[in-house]
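Undergrad: Fold the following for me, if possible:
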Amino acid sequence: MSKYDYLIVGGGLYGSTFAYKARQNGKKCLVIDRRTHLGGNIYCEKVEDINVHKYGAHIFHTSDKKIWDFVNSIVEFNRYTNSPVANYKGRLYNLPFNMNTFYQMWGVTTPELALSKIEEQKFEAVTWMKNKGIAVPRNLEEQALALIGRDMYETLVKGYTEKQWGRKCTELPAFIIRRIPVRFTFDNNYFNDPYQGIPKGGYNKLIDGLLFDIETKVNTDFLINRDYFKSIAETIVYTGPIDEYYDYCFGKLEYRTVSFENEVLECSNYQGNAVINYTEREVPYTRVIEHKHFEMFGSDIDKCPKTVITREYSTEWKEGLEPYYPLNDERNTLLYKKYKELAENENDIIFGGRLAEYKYYDMAPIIKAVFNYWK
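TA: All right, here's what the predicted structure looks like:
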C-alpha cells in the first residue's frame, strides 16, 4: 500500500490549500517543493521587520464571501486597499482610470466633462481607423485608442504595456485589452471586489496555517526522482510547469518573467504608496513597490525607521528564470492544448495551478479551484 494518499508537488497556494482540504477529508499528504521554502510566489522575507513580497506584490481580493471567510479562518487579514499610482515623466495619476485621473489629465471636474473628453478622443480614433479601412482593431494600440482615446493611452498604457510584454503595442494582439475599466467617480480602489486585504503578519502565516500538521519537504525535486515519489502515493498533485513534466516533448511554452531589485532605504516613507507604476517607456522598470504600506498604516509607518522598496523589471523568460505570465498567443495556446490532452489521459495525477494549467490566476480563484475539487 502507498504511504500517502496525495503527494503534492509544489507548496504554493494551490498545493497548500489542496493539502489542507485533503487533511480535512482524512487524507494523508506529503508536500514537496524544490525551492528552499514553502509558499510559492506568495512567500515573504522579513527585512528590517518588514514583510517583503519576494516574488512580487500580491493583494488578496474576492467577491466570494466563502473564500474570504476561509482565508480569515486561517489568519486574520487587514484592511489594505489597493490604490496604485502612475508616474509619467514625474506627473502622478491615480489608477484605475477614475475622476481623479481625468482631473489630473485634463482638469475636468464633472463626470459629464470627463465622458465628453473621452468620447471626443474615441471618435477621433475610430474615424481614423475607418478612413484607413480598418473595421476591427488589429492590435492592442488600435483597441486601446478605440476604448479610451489618445491621451490616456499614450500617457498611462503604451509605455507600461510595451515594457511588460517586451513588444510594441502595434505588435500585440487586440484581445489583451478588450476592455479598460473606466469609472466616473472619485474612487481609487483598484478592485471592484468587496473583500480585499493582506494577511496580518504576511502571507507566510497563511501558508503555515494551511500546512499545519502536514508533512513537508523543501529542496526536493519531484522530476529528478519521479518514480520513487509516484511509488509512495496513490495520487500526485502536480503544480509545476506542465511542459516540464512531459520533458518538453512538444516544445517549450513561453512566458514573461520579472526580475526584482531590492533596496533598503534610511527613511520611514519613500513614496507614500505601496505601488507606483512607471508608465514612461524610457524608465526601465515597470513599477516600484514599497512593502511596508501593505501592512503599516497611519502613524505605524513612522515607527519603523527604515523602508524596503523593490523595482520590478519585466523580461523575456528563458530556462533558469521563474516563469510568471503565460504568453497566451496562438502558438502557445495550441501547444498547451497538446500537453493538456496528455494530462487528461492520466489516471493518478492532478494538474493544478498557474504553471500546470498555463493560465494567469489570482489567488482567490486558485482557492476556489481546490474547493471545487473537494465538493
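
Undergrad: going forward, measure contacts and count neighbours with C-alpha atoms only.
TA: Noted.

Undergrad: So residue 290 is in contact with residue 273, correct?
TA: Yes - here residue 290 lies in contact with residue 273, judged by Cα atoms under 8 Å, at a distance of 6.8 Å.

Undergrad: Compare these two (neighbour count), which wins?
TA: For residue 290 and residue 273, the more surrounded residue by other Cα atoms under 10 Å is residue 290, and the numbers stand at 25 against 18.

Undergrad: Can you give me the distance of that one to residue 332?
TA: Distance of residue 290 to residue 332, given as Cα to Cα, to the nearest Å: 34 Å.

Undergrad: repeat for residue 128
TA: For residue 128, the distance to residue 332 - Cα to Cα - is 32 Å.

Undergrad: Between those two, point out the one with more neighbours.
TA: Taking neighbours as other Cα under 10 Å, residue 128 and residue 332 compare with residue 332 leading, 18 against 14.

Undergrad: which ones are touching that one?
TA: The contact partners of residue 332, taken as Cα atoms under 8 Å, 6 or more residues apart in numbering, are 253-254.

Undergrad: Give me the contacts around stretch 126-145.
TA: Applying Cα under 8 Å, 6+ apart, the set of residues contacting stretch 126-145 is 121-122, 125, 146, 153, 158, 169-178, 180.

Undergrad: out of those residues, which are buried?
TA: Neighbour-count burial (16 or more other Cα atoms under 10 Å) applied to those gives 121-122, 125, 146, 153, 158, 169, 172-174.

Undergrad: Sequence B follows; please return its structure for comparison with A:
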Amino acid sequence: MRDELNAVGRKGFDYLIVGAGFAGSVLAERLAAGLGKRVLLVDRRPHIGGNAYDHYNDDGILVHRYGPHIFHTNAPRIVEYLSRFTEWRPYEHRVLAEVDGQQVPIPINLTTLNRLYGLDLDEAGAERFLASRAEPVADIRTSEDVVINQIGRELYEKFFRGYTRKQWGLDPSQLDKSVTSRVPTRTNADDRYFGDSFQMMPLHGYTRMFEKMLDHPNIKVMVNTDFKEIRDEVQYDHLVYCGPIDEYFGYCYGKLPYRSLRFQHETVDRERFQPVAVVNYPAEDVPYTRITEYKHLTGQQHHKTSLTYEYPSAEGDPYYPIPRPENAELYKRYQALADATPGVTFLGRLGTYRYYNMDQVVGQALALYKRIEEAEHPQAEVELEEPLARQAT
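TA: Below you'll find the predicted structure:
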C-alpha cells in the first residue's frame, strides 16, 4: 500500500475523503467533475457504496449486504443528480407486520384496523375509531408519547413497543419523539410505506451506480484502507471525514452511543417466501425485527429467493445514532472540537451523528459541494445570472 501511495502521492491530492458511502462518493464525484480536484477516497471496508452496497450472492441473486435500502425522495434535484449514474426501476415499498397471528399493513391504515378488529370501517369511521382510542398527551417528548397521543395504548403495544425495545435496546418512553414520528398513521387504504413523490430503485443496483459515480480520472479509490494507517503517508490539502466523529477524536469524551445490527442471510429453494419485501415482527419473543426478501425490491426473476433476518445489537458497526438528549449533548462537545479543527470537514450520518435517509445524505453532500464551489468561484453565480437576464429581456 505504501508503494502505491508513494507512486500517486508525490504531487498529493486536493482532498482526502474518508468513507465511500453516499456522502463521500457524491462529494468526490462533484469535486472531481465539477472543480477538477484530485480526490483520494478511502474506505476500511472491502467495497464502495457504504451500507447501500449490494452484490450477487453465490446463487446469483442480487442482495443488500446491510439490509434493505429503499430509495425515496421529494427532491427533484437529487433525482436529477443520481440519474446521471443509473436508470431506475419503479418500486413502491410495502411492509406487513405480524400481529395477532396475521400479517397486516404497517404504517397502520384502514385495512390494518378492519383486519385486526373484524370491522368494515370507511375512512371517516377509521378516524372516529382512532380518536376514540387516542390518549391525549399534553407535553409530547418521547416516542411513547407520540404513538399513544395518536392511536392509544393498545395499538402502541401491538405495533410499536416491542419492535422499538428490540431495535433500540430501550423502551419508547426513553427515546426522543423523533423515532416513532417517522411512522405515520393513515385512515385510508394507502398501504405504501413512504408517501414521497419519487419512489424507485436503481435498475442495476446501488453498487453499479456507485461505480459509475466514481469512474473519473481525478478520483483514486482505495478500499480495505484504514484512514489511521495512511494519514501520514499521503499529502492532501483538505480532509473530509465521513467516519464516526468520536473515533476521529480518539473518543476523548467517551463513545457516542449507536445501535448496530447483525444480518443473517439465507437462500431458500422456492420462488417466493413472503408477499412483500419486508415483514416486521414487533413481538418481543421473536428475536429478529424483520425479514427482507430482495426479489421484491429488484424485480429479479430466479427460481430461488434470498432473505435477510435482522437482529439488533449493542455491538458491531455503528448504524443508528441513539436519539436521546444526553447523546445530543455529547455530540455537541465533539462538534465544538470539529469546529476548532482546521482543514477537516465532517460529513454524513457518522460524521454529524444524525439519522439521515439516503436522499438526505446526498443532499448534505451536494450542499457542501455548493459551498466549496461558491468559495472558489464567488462570481460564478453572478456571471451565470447576467446572460440569463439578458436573454429574458
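
Undergrad: What would you report as the TM-score here?
TA: The TM-score (TM-score structural alignment, normalised by the length of structure 1) is 0.90; 356 aligned residues with a Cα RMSD of 1.8 Å.

Undergrad: Can you list the buried residues in the longest helix along structure 1?
TA: Of all segments of type helix in structure 1, defined using DSSP state H, the longest is helix 111-131. By neighbour count on 16+ other Cα under 10 Å, the buried set for helix 111-131 of structure 1 is 111, 114-115, 117-119, 121-126, 129.

Undergrad: same thing with stretch 270-284 of structure 1?
TA: Applying a neighbour-count criterion of 16+ other Cα under 10 Å, one finds 273-281 buried in stretch 270-284 of structure 1.

Undergrad: can you list contacts of that stretch?
TA: For stretch 270-284 of structure 1, with Cα under 8 Å, 6+ apart as the criterion, the contacting residues are 83-89, 155-160, 162-163, 285-294, 307, 313.

Undergrad: So which of those sit within helices?
TA: Counting by DSSP H, the contacts of stretch 270-284 of structure 1 place 158-160, 162-163 in helices.

Undergrad: Considering those residues, which possesses the most neighbours?
TA: Within those, most neighbours by other Cα under 10 Å means residue 160, with 27 neighbours.

Undergrad: And it, what's its match in structure 2?
TA: Residue-level alignment of residue 160 of structure 1 against structure 2, with TM-score structural alignment as criterion, gives residue 163.

Undergrad: Enumerate every residue touching its match.
TA: By Cα under 8 Å, 6+ apart, the neighbours of residue 163 of structure 2 are 281-284, 289.

Undergrad: From residue 307 of structure 2, how far off is it?
TA: When Cα to Cα is the yardstick, residue 163 of structure 2 and residue 307 of structure 2 sit 19 Å from each other.

Undergrad: got it, and residue 165 of structure 2?
TA: From residue 165 of structure 2 over to residue 307 of structure 2 (counting by Cα to Cα), the distance is 23 Å.

Undergrad: same deal with residue 39 of structure 2?
TA: The spacing between residue 39 of structure 2 and residue 307 of structure 2, counted by Cα to Cα, is 37 Å.

Undergrad: These two: which has the busier surroundings?
TA: In this comparison of residue 39 of structure 2 against residue 307, neighbours counted by other Cα under 10 Å, the higher total goes to residue 39 at 26 against 23.

Undergrad: Can you find the partner of that one in structure 1?
TA: Using TM-score structural alignment as the criterion, residue 39 of structure 2 maps onto residue 29 of structure 1.

Undergrad: Over to residue 73 of structure 2?
TA: Counting by TM-score structural alignment, the partner of residue 73 of structure 2 is residue 62.

Undergrad: after the longest helix of structure 1 comes which helix or strand?
TA: Moving toward the C-terminus from helix 111-131 of structure 1, the next helix or strand (DSSP states H and E) is helix 140-148.

Undergrad: can you give me the strands in the stretch 101-250 of structure 2?
TA: Under the criterion DSSP state E, counting those that start in this stretch, the stretch 101-250 of structure 2 carries strands at the ranges 102-106, 198-202, 219-222, 236-241.

Undergrad: make that the stretch 251-375 of structure 1, sorry
TA: Using DSSP E, counting those that start in this stretch, the strands assigned to the stretch 251-375 of structure 1 run over residues 255-265, 275-278, 287-290, 307-316, 325-326, 349-351.

Undergrad: Let me have these in TSV, extended by distance to residue 209 of structure 1.
TA: Converted to TSV, these look like this (distance: least, Cα to Cα, whole Å):
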stretch	distance to residue 209 of structure 1
strand 255-265	27
strand 275-278	27
strand 287-290	26
strand 307-316	26
strand 325-326	27
strand 349-351	23
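
Undergrad: tally of neighbours for residue 75 of structure 1?
TA: 22.

Undergrad: again, but for the one 3 residues further on
TA: By the other Cα under 10 Å criterion, the neighbourhood of residue 78 of structure 1 contains 17 residues.

Undergrad: And for residue 43 of structure 2?
TA: Summarising burial for residue 43 of structure 2: neighbours were counted as other Cα under 10 Å, giving 24.

Undergrad: That one and residue 7 of structure 2: what is the separation?
TA: Distance from residue 43 of structure 2 to residue 7 of structure 2, by Cα to Cα: 19 Å.
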